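In: My questions are about this predicted structure, shown below with the sequence.
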Amino acid sequence: MAFNLQIIAVDRVFFEGEVGKIILKGTEGELAVLPHHTPLTTTLAEGEIKIFLEDKTKKSASLMGGFVKIGKDKTVILTEAAEWPGEIDVDRALAAKERAEKMLKDSNANQARAMAALRRALVRLDLTEK
């Protein structure tokens, strides 16, 4: 049994296909979606999405927040950015992490923006280490 998953990032349709299950990070915690899930719309946090295909193959990607609309037969995710592990530039993510950490030490910096940048960098780095 499967359902259709569509992940739309700002710059592209990131993924579209039939899946058996997904696990992703909502702002209220982790969420698993299976076929015939109760309809739900909620916000997403920065984090990893685990996509389980019908043949039990697992794919992982990063999602940079957004929204998910879960229907009985189709789930649509709208996100600022989505990346497969091979698309992530580790050096760039490390540099972003260092910049964010410096901003957090600066009392004149926008702390919320620095924390968001740090979360995005950590999600990317965590995904490349798996």
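Out: Arrived safely.

In: okay, CA-based contacts and neighbour counts for the rest of this
Out: Fine.

In: what's stretch 74-83 in contact with?
Out: Contact partners of stretch 74-83, identified using Cα atoms under 8 Å, 6 or more residues apart in numbering, comprise 3-11, 14, 61-70.

In: Of those residues, just the buried ones, PyMOL syntax please.
Out: To isolate the buried ones among the contacts of stretch 74-83 in PyMOL, judged by 16 or more other Cα atoms under 10 Å, type:
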select buried, resi 3+4+5+6+7+8+9+14+61+62+63+64+65+66+67+68+70
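
In: Cross the contacts of stretch 74-83 against strands and list the overlap.
Out: In strands, judged by DSSP state E, the following of these are found: 3-9, 14, 61-70.

In: adding another structure so you can compare the two:
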Amino acid sequence: MSTFRLEIVTPERKVYDHDVNMIVVEGVEGQLGILPNHIPLLTPLRISPIRIKTDGRAEEVIAIGGGFMEVTKEKVVILAETAELPDEIDLSRAEEAKRRAESRLLHLDEYDAVRAELALKRAVNRIHVARHKH
């Protein structure tokens, strides 16, 4: 099966750099599946997991905190605000962040609702990816 290069980069580091068979991402317009020889594309990404499929290995999942994806003939580059591998996520810390965000949403007069919703999305995404560990 053919492959393409996937790079996931944050402002702090390169999180992922491997040949893959397929990725599934959540763009602002919906879910996108990228295979080798995909047409060129540039799209913003939502806070969501990225699912990565490679030959002979289990599906990998990486939590991203939004960003952009560029698809070219040679490779796919994801410029993410944040990106974490499952083993890097502290599940108890993510669950506590989720509880805090949910509490803030109940008291909208005290907190910025948009910030609380984004914090909740990030926490839920991190919990989902952390639980995907094998």
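Out: Cool, the structure landed. Remember, predicted model here, so these are calculated numbers, not experimental data.

In: Figure out the helix or strand that the residue lying closest to residue 5 of structure 1 once chain neighbours are set aside lives in.
Out: In space, residue 5 of structure 1 comes closest to residue 75 once its chain neighbours are excluded; the distance is 4.9 Å by Cα to Cα, 6 or more residues apart in numbering. Counting by DSSP states H and E, the element that carries residue 75 of structure 1 is strand 74-79.

In: Measure how buried residue 36 of structure 1 is and give me the count.
Out: 14 (other Cα atoms under 10 Å).

In: right, and residue 68 of structure 2 touches residue 28 too?
Out: No. Counting by Cα atoms under 8 Å, residue 68 of structure 2 does not reach residue 28; the two are 10.0 Å apart.

In: Spit out the residues that contact these two alike.
Out: 43, 44, 45.

In: At which residues are the strands of structure 1 located?
Out: 3-9, 12-26, 29-33, 40-53, 58-70, 74-79, 82-83.

In: any chance of those strands in JSON lines, plus distance to residue 125 of structure 1?
Out: Formatted as JSON lines, these follow (distance: least, Cα to Cα, whole Å):
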{"stretch": "strand 3-9", "distance to residue 125 of structure 1": "20"}
{"stretch": "strand 12-26", "distance to residue 125 of structure 1": "16"}
{"stretch": "strand 29-33", "distance to residue 125 of structure 1": "19"}
{"stretch": "strand 40-53", "distance to residue 125 of structure 1": "11"}
{"stretch": "strand 58-70", "distance to residue 125 of structure 1": "10"}
{"stretch": "strand 74-79", "distance to residue 125 of structure 1": "19"}
{"stretch": "strand 82-83", "distance to residue 125 of structure 1": "12"}
